[in-house]
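Colleague: sharing a model prediction with you, sequence too.
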Amino acid sequence: MRALIGHSGFVGTNLKRAAAFDALYNSADIADIRGRAFDLVVCAAAPATMWAANADPARDLAGIDALVGHLAGAAIDRLVLVSTIAVLDDAAAGYDETGARYETAKAYGRNRRHLELALSAQVQRCHILRLPALFGHAIKKNFVFDLINPVPSFLKPDRLSDLLGAMPAESAAAARAFFVPDTALGMMRFERDAARAAGHDRILAQGFAAAGFTAPGFTNSESRFQYYALDRLWDDIKRCLAAEIPVLHVASAPLRAADIHLALTGTAFDNPGPPLYAEDMHSRYCAQWGGPAPYLYSAADTLADLTRFYREAVGA
């Protein structure tokens, strides 16, 4: 018997596409796992919204502790925890699985490291896979999402107003119709599904391009990401289990945002204004994956995965 926790989230949705599970859980029914026995449980359930965790650390930690408590009520032979590069105090420090230092200042990473420690102590055969930036089915955010969906998901009201004034009239009218206030964030939120259903997504993309700002503009062109294709995850979990690896950094060779942009769109990307971000997580297990040390996957591997994904997403 094997179970997947977090089946309705981004990672869980992709795992369901790759493998069959006897039981599926999410936050609505995780209490039902108590009293059950499983040969394997894959946990991809820690909330992925970084801003929410950092805004309310106590609430985030309480949710994680509740998850740990529910799992304590089940008999689990082997547990796979899908974790995150954010547990590291510096994503670009080149840490491998044995020499890492951990986040203590930001609640998102600190609380997910707490989850790693709690579940490792609770389940003897626990395997942790730390993931970097991701792409795959049902992607909802990040630079790759922005390349596919150039209309920004959120904008400050003043910024949206400025852009409306620089758009063609038809695009501006559509933007006024499909950007709505998000009072919790103090932002204007793009109702992407509604705009697409109404057939306005293309004219909006053209309007933002004409106004001189699209969603990739939030990213510094020199930022470096270790993008990872989620359709590889189930196979990597199986390798990790077979080799009895306790902690695995799922590390792809870093790629510059500018190089990703050029490879996917065929156009140059020079955008030095936004904050610089970098990932450079290493792994001790690159030889077992056939990757170029210190990575499991080469830049060429990742660019091939990104190109395939992008072309499918945009219908190219």
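Modeller: Looks like it arrived, so ask away. Numbers count the residues shown, from 1 in each chain.

Colleague: drop to CA atoms for contacts and neighbour counts, all remaining ones
Modeller: Will do.

Colleague: where along the stretch 151-300 of the chain do the strands fall?
Modeller: 154-155, 179-182, 187-190, 224-225, 228-229, 247-249, 255-256 (DSSP state E, counting those that start in this stretch).

Colleague: and the ones you listed: which comes nearest Tyr277?
Modeller: With CA to CA as the measure, strand 224-225 is the member of the strands of the stretch 151-300 of the chain nearest Tyr277 (6.4 Å).

Colleague: comparison target below:
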Amino acid sequence: MNSLIGFSGFVGGTLLKQASFGDLYRSTNISEIEGKSFDLVVCAGAPAQKWIANREPEADRQKIEALITHLKTIQCKTFVLISTVDVFKSPIGVDEDTPVDESGLHAYGLHRRLLETFVESHFPNHLIVRLPGLVGPGLRKNVIFDFLNDNNLQAIDSRGVFQFYPMINLWYDIQTALDAGLKLVHLTAQAVSVADISQKGFGKPFTNTLANAAATYDMQTKHAQLFGGTGRYQYSARETVQAVRAYAQSEPLKAVSGAQA
């Protein structure tokens, strides 16, 4: 039997559209997983709101440690953890061989690294999937959501450089990684500027400069060719822009406010 942890979040909800899972868990029923055995467990259960984790670090740590406590009781043949580029303090030019420096790392990254190291040590047959920014049906946060909804654009720096993984491919890419016997994979896309996301993805020029230095991400992979990609990324900037266009042209406008990435 297969199990999905975090089924109500964006990543978990995406996986539900792409694969079948017998047992579904989230924070409200995770205690029910204790003592069970599975063929496959996919865990997308770590809270994804980076700004909340960094604002309330102790509460975030407690959530991660509680999740680990539940996971210690289960058995499974294969455990897949959905993790994040934010385990890197400086996410530029990093690949699967880059060591994670935990010193001075913000709470969000540090606590998700804690979850990674638990999975590495506890489940012999595991796959850790690190993701950058995301784009796909149902997205409810980050600058792509904000551009769609004209949400808080004055707080966005057009000089920022981000990576957006096309979520429609997630389960298929996980299968490719499992079939290849990988223990760790960066599923990533060539970086694009915020200005280009607005211009090429939404057809709107956007220029806005904030006082602080703009964020820059460049998570790379050693395994691009395995997934049909070239160079250091599974997906090109062109493929990212196409995913943004598909989102922009098909996603309904939301009545809720966007959260910070």
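Modeller: That came through, no problem. As the structure is a prediction and not an experimental result, all values here were calculated from the model.

Colleague: between the strands of the stretch 151-300 of structure 1, which gets nearest to Asp32 of structure 1?
Modeller: strand 247-249 (27.8 Å).

Colleague: give me the mean deviation of that closest one from structure 2.
Modeller: In the superposition with structure 2, the average deviation recorded for strand 247-249 of structure 1 is 0.7 Å (mean CA distance after the TM-score superposition for structure 1).

Colleague: centre of the chain to that strand, how far?
Modeller: 17 Å (CA atoms, centre = their mean, to the nearest Å).

Colleague: just tell me the aligned range of it in structure 2.
Modeller: Aligning strand 247-249 of structure 1 against structure 2 (TM-score structural alignment) gives residues 184-186.

Colleague: ok, Asp280 of structure 1 - contacts?
Modeller: Contact analysis of Asp280 of structure 1 by CA atoms under 8 Å, 6 or more residues apart in numbering lists 91-95, 225-226, 251, 253-254.

Colleague: tell me which of the residues you listed are still there in structure 2?
Modeller: For the contacts of Asp280 of structure 1, the aligned pairs still in contact in structure 2 (both residues aligned by TM-score structural alignment, their matches' CA atoms under 8 Å) are 91, 93-95, 225-226, 253-254.

Colleague: possible to save those residues as CSV with distance to Ala31 of structure 1?
Modeller: Listed next are those as CSV, based on distance: CA to CA, whole Å:
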residue, distance to Ala31 of structure 1
Ala91, 33
Ala93, 38
Gly94, 38
Tyr95, 36
Phe225, 36
Gln226, 35
Ala253, 39
Pro254, 39
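
Colleague: among those, which one sits closest to Arg189 of structure 1?
Modeller: Phe225 (25.7 Å).

Colleague: any idea how many residues pack against the residue mapped onto the closest one from structure 2?
Modeller: Matched by TM-score structural alignment, Phe225 of structure 1 corresponds to Phe162 in structure 2. Neighbourhood size, Phe162 of structure 2 [other CA atoms under 10 Å]: 21.

Colleague: Phe162 of structure 2 touches Met219, doesn't it?
Modeller: No. Using CA atoms under 8 Å as the test, Phe162 of structure 2 is too far from Met219 to be in contact (9.4 Å).

Colleague: and Ala52 of structure 1, what's its match in structure 2?
Modeller: Using TM-score structural alignment, Ala52 of structure 1 pairs with Ile52 in structure 2.
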